[in-house]
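Visitor: Structural data only, the sequence is not supplied:
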């Protein structure tokens, strides 16, 4: 399941489709953003972000978060909050590219943890990875058991 757009979302849908798997693209209707990619064999279109996030959460076995903008941060924050507050069954959350995520993680440590807005153990809800092989190993260990 991806956001249904281009780039890495398209690559993930293409890989799933070519491997014979179910390839789901959950696109968001925006006047200036992505168009659905052709590799999702199941396409869903959403007008509102909150409905789309519910669907991501409902079907997620893991979140693999790559560098992105406000939409990516929104989806990440929703998952972290729901896991932290035990509103959902926890699943692995992977942040890919430590250089990209370092300032965000530093801010969480130096601001959120330091001012007791979150607990130090909340920083363990996610895992930062750089190596694709490490990501596959962790996915296999934690999801594909």
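Guide: Sure, I can see it. Everything quoted here is computed from the prediction, not taken from an experiment. Numbers count the residues shown, from 1 in each chain.

Visitor: can we go C-alpha only for contacts and neighbour counts from here?
Guide: Will do.

Visitor: got a list of what residue 56 touches?
Guide: residue 1 (Cα atoms under 8 Å, 6 or more residues apart in numbering).

Visitor: tell me which strands and helices the longest helix seen in the chain is in contact with?
Guide: Criterion DSSP state H: the longest helix present in the chain is helix 70-84. Contacts defined by 3 or more Cα pairs under 8 Å, 6 or more residues apart in numbering; DSSP states H and E place helix 70-84 against helix 49-59.

Visitor: now the angle between helix 70-84 and the helix it packs on, please.
Guide: Computed by axes from the mean of the first three to the mean of the last three Cα atoms, to 10 degrees, the angle separating helix 49-59 from helix 70-84 equals 50 degrees.

Visitor: what does the helix or strand immediately after helix 49-59 in the chain contact?
Guide: Next helix or strand after helix 49-59 toward the C-terminus (DSSP states H and E): strand 63-65. By Cα under 8 Å, 6+ apart, the residues outside strand 63-65 that reach it are 72, 76, 91, 92, 93, 94, 95, 96.

Visitor: Serialize those to TSV and add fields for distance to residue 16 and secondary structure.
Guide: Below are the contacts of strand 63-65 laid out as TSV (distance: Cα to Cα, whole Å; DSSP: H, G, I helix; E, B strand; the rest coil):
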residue	distance to residue 16	secondary structure
72	21	helix
76	22	helix
91	20	coil
92	20	coil
93	20	strand
94	19	strand
95	21	strand
96	19	strand
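
Visitor: Quick one: buried ones out of the residues you listed?
Guide: 76, 91, 92, 93, 94, 95, 96 (16 or more other Cα atoms under 10 Å).

Visitor: Show me the helices in this structure, by range?
Guide: 8-18, 49-59, 70-84, 98-107, 132-142.

Visitor: and of those helices, who's closest to residue 42?
Guide: Nearest to residue 42 among those is helix 8-18 (9.9 Å), distances taken as Cα to Cα.

Visitor: Mind listing residues that contact the closest one?
Guide: For helix 8-18, contacts defined as Cα under 8 Å, 6+ apart pick out 1-4, 22-25, 37-41.

Visitor: Put this next to the first one:
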């Protein structure tokens, strides 16, 4: 990230630089508990802003068609094998007739958009306001910036026919478990959730199938919502199977 990019703060459709950069994000201000009493008056207006994010997102993506979301770390660059794998998966997703949706940032998100664009498909980025600007990567053809994580997450779920989850951190895990929870509780229809890289994900699977399952806090079928693969071709085969079903 260049110094100019670090100095830029994206706040929904607005870009702020220099002294105009806020110290707190919109999400922080919404969720803080110890704010001044004027929240009684300001929150109704906040609802209008939240509503506008949903309207903008629905409007931008309404005619997108079938899509697959690709998640993964913003910290893994071109020198990481996972980056190239994400490019191959995204290109294969396009060949299957889907658009590719990512978080629009660097790393694995960039690889997903890059693979889609190079394959001639629709490359979508759903960005988010963060304290340290990441910016929309150059391979995004259709980009939507959000202030609120929950509005953005709704778009991922609503417009995706499957999730491909590459190695990633807390943000990636958040999207992964959001989808699993929604499917487990029958809030959404079942769709494929593919974890790429068994060596990376095996520890999580071991924990789910031992401590979590043994405690009775999940059912055996909940773990079956996940498919674990080691290559781009295996990931694409899972998506093909789901499409045939």
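Guide: Perfect, I can see it now. A quick note: this is a predicted structure, and the numbers were derived from the prediction, not measured.

Visitor: With respect to residue 122 of structure 1, which of the helices of structure 1 lies nearest?
Guide: Of all the helices of structure 1, helix 70-84 sits nearest to residue 122 of structure 1, with 6.6 Å by Cα to Cα.

Visitor: mean offset of the closest one relative to structure 2 (after superposition)
Guide: Compared with structure 2 after the fit, helix 70-84 of structure 1 shows a mean deviation of 0.5 Å (mean Cα distance after the TM-score superposition for structure 1).

Visitor: In structure 2, point out the residues matching that helix.
Guide: With TM-score structural alignment applied, helix 70-84 of structure 1 matches the range 170-184 in structure 2.

Visitor: Could you list the buried residues of the matching stretch?
Guide: For stretch 170-184 of structure 2, by 16+ other Cα under 10 Å, it's 172, 175, 176, 179, 180, 183, 184.

Visitor: Please report how far the first one lies from residue 141 of structure 2.
Guide: Yep, that's residue 172 of structure 2 we're talking about. Counting by Cα to Cα, to the nearest Å, the gap from residue 172 of structure 2 to residue 141 of structure 2 is 22 Å.

Visitor: Can you check which helix is longest in structure 2?
Guide: helix 39-61.

Visitor: That one relative to helix 149-158, how many degrees between them?
Guide: 30 degrees.

Visitor: Now do helix 39-61 of structure 2: which range of structure 1 does it align onto?
Guide: By TM-score structural alignment, helix 39-61 of structure 2 lines up with nothing in structure 1.

Visitor: Next one: residue 175 of structure 2 from residue 93 of structure 2, what distance?
Guide: Counting by Cα to Cα - residue 175 of structure 2 and residue 93 of structure 2 are separated by 19 Å.

Visitor: Check residue 147 of structure 2 too.
Guide: In terms of Cα to Cα, residue 147 of structure 2 sits 28 Å off from residue 93 of structure 2.

Visitor: who has more neighbours, these two?
Guide: residue 93 (26 against 21; other Cα atoms under 10 Å).

Visitor: Provide the secondary structure category for the more buried one.
Guide: Under DSSP: H, G, I helix; E, B strand; the rest coil, residue 93 of structure 2 falls in the helix class.

Visitor: contact partners of the longest helix of structure 1?
Guide: By Cα under 8 Å, 6+ apart, helix 70-84 of structure 1 touches 53, 57, 65, 88, 89, 90, 91, 122, 125, 126.

Visitor: try 10 Å this time
Guide: Outside helix 70-84 of structure 1, the residues within contact range by Cα atoms under 10 Å, 6 or more residues apart in numbering are 3, 49-50, 52-54, 56-57, 60, 63-67, 86-95, 118-119, 121-126.

Visitor: what does stretch 119-134 of structure 1 give?
Guide: Contacts of stretch 119-134 of structure 1 (Cα under 10 Å, 6+ apart): 63-65, 76, 79-81, 83-85, 90-99, 101-102, 105, 108-109, 112-114, 135, 137-140.

Visitor: Go again with 8 Å.
Guide: Residues from elsewhere that reach stretch 119-134 of structure 1, judged by Cα under 8 Å, 6+ apart: 80, 83-84, 92-98, 109, 113, 135.

Visitor: ends of that stretch, how far apart?
Guide: 27 Å.

Visitor: which bit of structure 2 covers it?
Guide: Counting by TM-score structural alignment, stretch 119-134 of structure 1 pairs with residues 219-234 of structure 2.

Visitor: Over to stretch 48-61 of structure 1?
Guide: Counting by TM-score structural alignment, stretch 48-61 of structure 1 corresponds to 148-161 in structure 2.

Visitor: Do me a favour and get the end-to-end distance for stretch 218-238 of structure 2?
Guide: 24 Å.

Visitor: Give me the distance from that stretch to the chain's centre.
Guide: 18 Å (Cα atoms, centre = their mean, to the nearest Å).
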